[in-house]
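[1] Build me a structure from this.
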Amino acid sequence: MSGGSTAGVRSYQRIFSPERRIHQVEGRPLPVPGGVPLRWLGWMLGTLVAVLAVGSGSLFVPAAAAVAAGAGGLAIGDRTAGLLAATAAAAGTLILGIFLGALDWPFRLVVLPMAVATAATQATPDGRRPERFALSWAGLRLAPSRRSLGRGLPSAGPRRGTDTRIWIAPDARGFRLRHARVTGPGSVGFVEPVAVRRRLRGGNLVVREPGLFTRRSRLRHRVVLKPGQTLEVRP
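    Here you go, the predicted structure:
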């Protein structure tokens, strides 16, 4: 541009996404310069159907809106976000139905759908279409600020106690003995020395945690088993 001034390009969507328009119907040109966009007709028909459904006074519409909003909030955030979205959708649908019922039919069925369609096809809040901007805005507000493994976490701050139960599974690197029975041949290793005792019958071995009076000759870090010999671990 001349004069050293610059202008930022907010979006290239209008360049790379051509808009389909209707210029004539059955050979007769429409009295609209540039034609009527198909998106405008879609928004107008959708708004008209929504106005008729919300203004009907049926409780099915708020319930369906609450279910849809709750499912979306649950998918984006957690249960709290889903409950908040469902409550807001149900209350908003009821209030909107009361407001639409107070309007005259020309404004409700003609002026309002045309105004919504015009705003939806012309407005670009951040360079994107209004529906994409609305979905991003709602997702940002409903999604938790902290997540782990796809689940929402409480906000950072002081610790709060919960009644959550955590299931753990011991492994071979633990420092406590677990009930086990191993049949040879093989070799069994232990992290800490254990007391090994041979049974009188069969020659099988029994492993226990060492006591105060356990002789050092019975302490082992590794036990070698012969074929068919059994080692039983008793905590």
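
[2] CA atoms for contacts and neighbours, from now on please.
    Fine.

[3] quick one: buried residues of the helix or strand containing residue 63?
    Element membership for residue 63 (DSSP states H and E) is helix 60-76. Using 16 or more other C-alpha atoms under 10 Å as the test for burial, helix 60-76 gives 61-63, 65-74, 76.

[4] Mind listing residues that contact that helix?
    With C-alpha atoms under 8 Å, 6 or more residues apart in numbering as the contact definition, helix 60-76 has outside contacts at 53-54, 79-91, 93-94, 139, 142-143.

[5] biggest helix in the protein by residues?
    As assigned by DSSP state H, the longest helix anywhere in the chain is helix 79-101.

[6] Mind giving me the packing neighbours of it?
    On a contact count with 3 or more C-alpha pairs under 8 Å, 6 or more residues apart in numbering; DSSP states H and E, helix 79-101 meets helix 38-54, helix 60-76.

[7] please give me the structure for this one as well, since I'd like to look at both together:
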Amino acid sequence: MGMTGNLTGLAAADLIQLNCVDQKIARLQIKHENQNAEIFFSGGQIVHAVSGAQKGEEVVYQVLGWNEGDFSLDNDIKSSETTIQRSWPSLLLEGARRLDENELTQTLVKIDHEPESKEIKMAQKFEEILTELAGEVTGFRGSFLVGIDGINLASKFIGDLDPELASAQMAMLLKLVSGSTDKLGAGNLEDNLTTTEKAYILMRFLPGKQYFLGISAERKSGNLGNMRLMSKLYTERLAKAMPH
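    The predicted structure follows:
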């Protein structure tokens, strides 16, 4: 059974995430103005995308920029070809990066070139706050300031890690948990703790729930009380550093 709707109520990125998490074979058709696109899913990944004569990743990036249009989703429709090998979190991150780059370019055209933009100053402030946080958390492994869309604003971590991919995965998990608590009528989600064999991963929303702070600590040496206290204090600091 499929579904239909419009991009005003459900963004293209959310549609893609939901279908990949669902891990079903499906075809997503989207109509935007005079353009049509088809995206095919299989095994939790995007395997093919086509729009007119264009095929592959570029079609996905194009669709991610569409804010209006109608869509229909049909299950059990297989793609006749495979034109995409890249993982879906990587595709969404690259698409978001391109959108942000386009928005920044348009903004820079409108303003005088300053020695240091507000965006750079803000990013530096976030980095400074996360660096301070690293010294406060027992068994610290990493911290991330992330938009609910999965875009990494700042990070501080120890060892080899892809902060962009980690941010996208944490955002997806937090959105799923938040959606589940809403359906259960359990009230607003304040934080989410994931415990693994080696680590604690704590995520806490900033006020407004458009951003969240993720903190990871070693399970052997980490302290949950310390993590929860620091997450509360530092989400408040990060919120104050946000532009208003």
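
[8] Quick check: TM-score for this pair?
    The TM-score (TM-score structural alignment, normalised by the length of structure 1) is 0.22; 80 aligned residues with a C-alpha RMSD of 5.4 Å.

[9] thinking again about what came up before, of all the helices and strands packed on helix 79-101 of structure 1, which one comes closest to residue 99 of structure 1?
    Closest of those to residue 99 of structure 1 is helix 38-54, at 9.9 Å (criterion: C-alpha to C-alpha).

[10] Which secondary structure elements does the closest one sit against?
    helix 60-76, helix 79-101, helix 112-122.

[11] Make TSV out of these and add distance to residue 14 of structure 1.
    Supplementary listing: the helices and strands packed on helix 38-54 of structure 1 in TSV, determined by distance: least, C-alpha to C-alpha, whole Å:
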stretch	distance to residue 14 of structure 1
helix 60-76	29
helix 79-101	32
helix 112-122	11
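
[12] closest to residue 38 of structure 1 out of these?
    Smallest distance to residue 38 of structure 1 across those (C-alpha to C-alpha): 9.8 Å, for helix 112-122.

[13] so where do the strands sit in structure 2?
    Using DSSP state E, the strands found in structure 2 span residues 3-6, 26-32, 35-42, 45-51, 54-55, 70-75, 140-147, 152-157, 191-195, 199-205, 211-218.

[14] circling back: how far off helix 38-54 does the longest helix of structure 1 point, in degrees?
    Interaxial angle of helix 79-101 of structure 1 relative to helix 38-54 (axes from the mean of the first three to the mean of the last three C-alpha atoms, to 10 degrees): 90 degrees.

[15] So which of the helices and strands packed on helix 38-54 of structure 1 is nearest residue 231 of structure 1?
    Among these, helix 79-101 comes nearest to residue 231 of structure 1, with 50.0 Å by C-alpha to C-alpha.

[16] Just the angle for the closest one relative to helix 112-122, thanks.
    Per the same axes, to 10 degrees, the angle that helix 79-101 of structure 1 makes with helix 112-122 is 130 degrees.

[17] List the buried residues of helix 79-101 of structure 1.
    81-90, 93-94, 97, 100-101.

[18] hang on, the earlier thing: export the strands of structure 2 to a markdown table and append columns for mean neighbour count and distance to residue 105 of structure 2.
    As requested, those are exported to a markdown table (neighbours: other C-alpha atoms under 10 Å; distance: least, C-alpha to C-alpha, whole Å):
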| stretch | mean neighbour count | distance to residue 105 of structure 2 |
| --- | --- | --- |
| strand 3-6 | 13 | 28 |
| strand 26-32 | 21 | 24 |
| strand 35-42 | 21 | 25 |
| strand 45-51 | 24 | 26 |
| strand 54-55 | 14 | 25 |
| strand 70-75 | 18 | 28 |
| strand 140-147 | 24 | 20 |
| strand 152-157 | 20 | 18 |
| strand 191-195 | 15 | 35 |
| strand 199-205 | 22 | 29 |
| strand 211-218 | 24 | 23 |
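
[19] Would you tell me which of the ones you listed gets closest to residue 239 of structure 2?
    Closest approach to residue 239 of structure 2 among those (C-alpha to C-alpha): strand 211-218, 8.9 Å.
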